[in-house]
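In: Fold the following and give me the result.
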Amino acid sequence: MQRSQMLRGGASRPVLARATAPASPMAHLLDAGVLPQQQMMQAGKLSSHALTSQYLGRIRSLCSIGARAYPGIEINPDALKIALEMDRERQVHKVRGPLHGIPVVLRDNIATGDRMKTRTQSPLATHAGCDSFVAARLRAAGAVIIGKSNLRQWAAVSVPHATASWAGLTILAVDSAADGSIVAPASNCGLVAIKPTGRTAAGQGGEPATAGPMAPSVREAAWLLAALSGERLADGVVLDTAGLHGRRIGVARSLFGQCAGTDAVIGQALLALREQGAQLIEIPAAPVPGGIEALLCSHGFDALVGPTCHGVAQAPSALPHITVPAGVAGGAPVGLSFIGPAHGDMQLIAMAYAYEQATLHRRTPALPSSITLALRLP
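Out: The predicted structure follows:
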């Protein structure tokens, strides 16, 4: 099995590769995605309680390796109770949507009105007493909040909050853009992430200004975003394989040149965009953060694309931003970023989905052997 690729400063990123066959068929389902999980539950071959139990088993197995090394998940003591309630609703043909009964992990600064603690700007963690808007939306969509991840503790492992989804501890995660932490860590883990326009909703207490989804695919991330916004997603309209056709896209060339391997991966991504009918226009000068929106407007761009990195990850908070797996360079995942005009989220999702479906670069990550052994299910 490949090892993590070392980066500047001694940090590491997970290596993407075909994972070895797990010990249990159930492990395949945990990594398969929301759609297969929903199909199994609809057919009566899987329950939310069983699915949640298996994810919780993975979390506990990983934490048992050593709390000092892997301390990042706080388990929701009510998770199985919530899952049972979602199963009862399904039995009476009440299905709230594509997230019904699906486990989700939140970043620990998103307030929940349960027994889990919330970390705000204060160094102390407290019980919020009530759900934030984000948590309330997820519960209304039928999602099972199984825990919270500690951003700073997970960052000490290799990458931030996205590690929970990368390691298969959950299929979906919600992070905040308060410090640009949605797209960059997701890209490092080979995940899709969406930073929506502005703030998803007015939060409470220490809730971050903008919350966005992380998921293995654009479809799942879009479903999660729809739940956060309280809107229904028209799959056939938004998730369109022809979503790039006729789109005018600016290429942020100033973001290239930092890594030859990354440049090569993104170069292939640009070819794929052209093959899908997009018109690409080179932008030689570096757009300043405040000038990205003006650049999109003045050139009539539907989106700006480039490698997901620190520079592009700090796009203005008012603009939607999606990162999609584009391949691997030096053993580390590379993401392609799409940045669009304010409130152009659905159009951006359509473009990202068309690129994803034309390339299918997402791979199940190969975990270090110590973690792989701990995560084997009975």
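In: switch to C-alpha atoms for all contacts and neighbour counts from now on
Out: Will do.
In: any idea where the helices of the stretch 1-150 of the chain begin and end?
Out: 25-32, 34-42, 48-64, 79-91, 133-140 (DSSP state H, counting those that start in this stretch).
In: ugh, typo on my part, it should be the stretch 251-378 of the chain
Out: Using DSSP H, counting those that start in this stretch, helices in the stretch 251-378 of the chain cover 260-275, 292-298, 310-313, 345-359, 369-375.
In: Now mean neighbour count and distance to Ala27 too, for these, in CSV please.
Out: Output for these, formatted as CSV (neighbours: other C-alpha atoms under 10 Å; distance: least, C-alpha to C-alpha, whole Å):
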stretch, mean neighbour count, distance to Ala27
helix 260-275, 18, 30
helix 292-298, 16, 43
helix 310-313, 19, 33
helix 345-359, 23, 24
helix 369-375, 16, 9
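In: Pull up the distance across stretch 167-187, start to finish.
Out: For stretch 167-187, the separation between the terminal residues is 14 Å (C-alpha to C-alpha, to the nearest Å).
In: What residues of it count as buried?
Out: Under the neighbour-count criterion of 16 or more other C-alpha atoms under 10 Å, stretch 167-187 has 167-177, 180-187 buried.
In: Ok, stretch 94-114 next?
Out: 95-96, 98-112.
In: what's the closest non-adjacent residue to the most centrally placed residue in the chain?
Out: For the chain, the residue nearest the mean C-alpha position is Met214 (1.1 Å; C-alpha atoms, centre = their mean). In space, and not counting its chain neighbours, Met214 is closest to Ala193: 4.4 Å by C-alpha to C-alpha, 6 or more residues apart in numbering.
In: Pretty sure the one you found sits in a strand.
Out: Yes - Ala193 sits within a strand when classified using DSSP: H, G, I helix; E, B strand; the rest coil.
In: Distance check, the residue nearest to Ala332 when sequence neighbours are not counted against Ile194.
Out: Of all residues not flanking Ala332 in the chain, Val15 sits nearest, at 5.4 Å (C-alpha to C-alpha, 6+ apart). Per C-alpha to C-alpha, Val15 is found 22 Å from Ile194.
In: Next, the second sequence, to be compared with the first:
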Amino acid sequence: MKRRNFLRDGSLASLAMAGLAITACQNTSDAKKDSKDTASNESSKSDQSANDDLNETTVRELQRKMEAGVLTATSLTEVYLRRIREIDQGGPKLRAVIELNPDALSIARAMDAERAAGKTRGLLHGIPVLIKDNIDTADSMQTTAGALAMEGNKASKDAFLVTRLREAGAVLLGKTNLSEWANFRSSSSCSGWSSRGGQTLNPYLLSHNPCGSSSGSGVAVAANLCAIAVGTETDGSITCPASVNGVVGLKPTVGLVSRSGIIPISHTQDTAGPLTRTVEDTAILLNYLVGADAADNITVSAAANLEKDYTRFLQTDALKGKRIGIEKKPQGKNQFMHRLLEKAKDTITQAGGTIVDIEYLDSISKLGDAEFTVMKYEFKSGVNKYLAAANGKMKSLQDVIAFNKANEDKAMPYFKQETLESSQELGDLEQPDYLKALKECHDGSKQILDKVILENKLDAIAGITMGPACAVDRWYGDRWGDVFLTQPAAISGYPHISVPCGMVYGLPVGFSFFSKAFSEGPLLGMAYAFEQMNKARVHPAFTPAIPQI
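Out: The predicted structure follows:
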């Protein structure tokens, strides 16, 4: 797929580090610095205790502490705000957060008042969450997709998923940086870079790539800058940053989560989804993201497939009796990756699952050109509709292209905008080229996957999500390796979850499970059983920041 070179011409040479192999890093607390809390003057001893105990804390643990009076939503929000200022904006300068919400503390206080009055809204009550900067919020925060061209765009209406989060009592902490235009600007882009937010860095090795486009959401969760986060994916933009940042990422079935109020790429493949540190937190967050939205018709037709509670699938024996298909052709050439895959297969068999050798990846990979064609047609159509109704100065894709050209030094200092320009040259969605490509990649991919699942009686297909992170290279772009398992579920619109699997060269690597439409529940169960046996999540120990250019 040309837009990000995710599936082509990559190399792990940039990761060559003498003496390193598959390893488990020591869980290390990140250095804490004394700093003045600029968010408010309401700090307390319980707040400092929360700061000490914050790393890796789950949603249920946070709820228990708030119920016991050890924490409040306000003190918890203050802690996260302080961490962001110390770790993200100062210290290592991860640059995961593009904008903080000035209303965060007032939301937290309101949730505390409700709790004090005996009302709680559920498991997200008072929980700080970060969301990607291509998702509309009807507040003082902007929605820019990381682009300078979009500065000043403040939405009049919340995205449907944001409304769901507010109703659940979540505290909107801020917005996360991303690969500009969700990595749909250039074929030589550097993931995690945006002209508005700068370069997001991988917290495990700051010279390395956070992957995209939900880079900021993945890094923020990995570095414990929030409890949970929301990203979006068209192809790999949730599961890729989940894999290389050592967290859990779920790309739901297209139609399970509303896309209204999200800057689009492809209505055939776009979806929002959770990024968290545990499979349980992913299931919890998914409960509050799903729902029928009249403004997104596909969610209405999908409503019959919604589960009331996705956490009910989380059983430690969920892999028992399951048939898991894994491509029998070796994934890549790296021996450490091969060993990690064998370890993952052993985990599945020890959990009572059966590994089935299958062949499907070569057939799916041939659909990449058609996928890119579909994306470009749908991007032009979708983004023009979004911009025409938005509150920013840009009213069309052509306006964005012209702005970037007029402000090239700031908007395009490293790579250009050939993907925007080639999309602009295309016609409407009635064009034969588009209809042919859509049938080839979307329908074709489902036929391939459905056949291999049916013939082999599979419960899921699995494999290494991708290799460890490549180096940050803003001049020449990403150089990913020859292992990348995001495409099959992306072009079919099927659900896909990546869960931490292990470390290669001191960097996280994820393991994927995907299957047919609306199989999120069983997939969460299998990922949970894998997670509980493998225990591969490693907290990052920050290294000195690379110079910012």
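In: now what about the TM-score between them?
Out: TM-score for the superposed pair, counting by TM-score structural alignment, normalised by the length of the first structure: 0.88. Supporting figures: 363 aligned residues with a C-alpha RMSD of 2.7 Å.
In: Val15 and Ile194 of the first structure: which has the busier surroundings?
Out: Neighbour count, other C-alpha atoms under 10 Å: between Val15 of the first structure and Ile194, Ile194 has more, with 32 against 26.
In: What's the match for that one in the second structure?
Out: Counting by TM-score structural alignment, Ile194 of the first structure lines up with Leu250 in the second structure.
In: got the contact list for its match?
Out: Contact analysis of Leu250 of the second structure by C-alpha atoms under 8 Å, 6 or more residues apart in numbering lists Ile238, Thr239, Gly273, Pro274, Leu275, Thr282, Pro495, His496, Ile497, Ser498.
In: Relative to Val483 of the second structure, how far out is it?
Out: On the measure of C-alpha to C-alpha, Leu250 of the second structure and Val483 of the second structure end up 19 Å apart.
In: Please determine how far Ser217 of the second structure is located from Ile453 of the second structure.
Out: 32 Å.
In: hang on, I meant Glu307 of the second structure
Out: Counting by C-alpha to C-alpha - Glu307 of the second structure and Ile453 of the second structure are separated by 22 Å.
In: now do Asp103 of the second structure
Out: Plainly put, Asp103 of the second structure is 48 Å away from Ile453 of the second structure if you go by C-alpha to C-alpha.
In: before we move on, the earlier item: so the residue nearest to Ala332 of the first structure sits against Ala366, correct?
Out: Yes - using C-alpha atoms under 8 Å, Val15 of the first structure is in contact with Ala366, at 6.2 Å.
In: still on that earlier bit, distance to Ile349 of the first structure and mean neighbour count added to the helices of the stretch 1-150 of the first structure, as JSON lines?
Out: Formatted as JSON lines, the helices of the stretch 1-150 of the first structure follow (distance: least, C-alpha to C-alpha, whole Å; neighbours: other C-alpha atoms under 10 Å):
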{"stretch": "helix 25-32", "distance to Ile349 of the first structure": "21", "mean neighbour count": "16"}
{"stretch": "helix 34-42", "distance to Ile349 of the first structure": "18", "mean neighbour count": "17"}
{"stretch": "helix 48-64", "distance to Ile349 of the first structure": "28", "mean neighbour count": "20"}
{"stretch": "helix 79-91", "distance to Ile349 of the first structure": "29", "mean neighbour count": "18"}
{"stretch": "helix 133-140", "distance to Ile349 of the first structure": "20", "mean neighbour count": "21"}
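In: which one of the helices of the stretch 251-378 of the first structure lies closest to Ala83 of the first structure?
Out: Comparing these by their distance to Ala83 of the first structure (C-alpha to C-alpha), the top pick is helix 369-375, with 21.5 Å.
In: tell me what that closest one is packed against?
Out: helix 48-64 (3 or more C-alpha pairs under 8 Å, 6 or more residues apart in numbering; DSSP states H and E).
In: Show residues contacting the helix it packs on.
Out: Helix 48-64 of the first structure is contacted from outside by 30, 41, 70-71, 73, 75, 79-80, 83-84, 86-87, 101-103, 144, 146, 168-170, 371, 374-377, using C-alpha under 8 Å, 6+ apart.
In: Mind doing that once more with 7 Å?
Out: With C-alpha atoms under 7 Å, 6 or more residues apart in numbering as the test, helix 48-64 of the first structure has contacts from 70-71, 80, 83-84, 86-87, 101-103, 169-170, 371, 374-375.
In: Between these, which sits nearest Ala260 of the first structure?
Out: Of all these, Ile371 has the smallest distance to Ala260 of the first structure: 31.0 Å, by C-alpha to C-alpha.
In: Contacts only, for the equivalent of Gly246 of the first structure over in the second structure.
Out: In the second structure, Gly246 of the first structure lines up with Gly321, judged by TM-score structural alignment. Applying C-alpha under 7 Å, 6+ apart, we find Gly321 of the second structure in contact with Gly352, Gly353, Thr354.
In: The first one matches what in the first structure?
Out: Residue pairing (TM-score structural alignment): Gly352 of the second structure is matched to Gly277 of the first structure.
In: Tell me which residues touch the spatially closest residue to that match that is not a sequence neighbour, please.
Out: Nearest residue to Gly277 of the first structure, sequence neighbours excluded (C-alpha to C-alpha, 6+ apart): His245, at 4.1 Å. By C-alpha under 7 Å, 6+ apart, the contact set of His245 of the first structure is Gln276, Gly277, Ala278.
In: re the thing from before, just to check, the residue nearest to the centre of the first structure is in contact with Leu172?
Out: Yes - under the criterion of C-alpha atoms under 7 Å, Met214 of the first structure makes contact with Leu172 at 6.0 Å.
In: Just give me the neighbour total for Asp357 of the second structure.
Out: Other residues near Asp357 of the second structure come to 13 when the count uses other C-alpha under 10 Å.
In: hmm, I was thinking of Tyr377 of the second structure
Out: The tally of other residues near Tyr377 of the second structure (other C-alpha under 10 Å) stands at 25.
In: Asn297 of the second structure versus that one, what's the distance?
Out: Here Tyr377 of the second structure is placed at a distance of 20 Å from Asn297 of the second structure (C-alpha to C-alpha).
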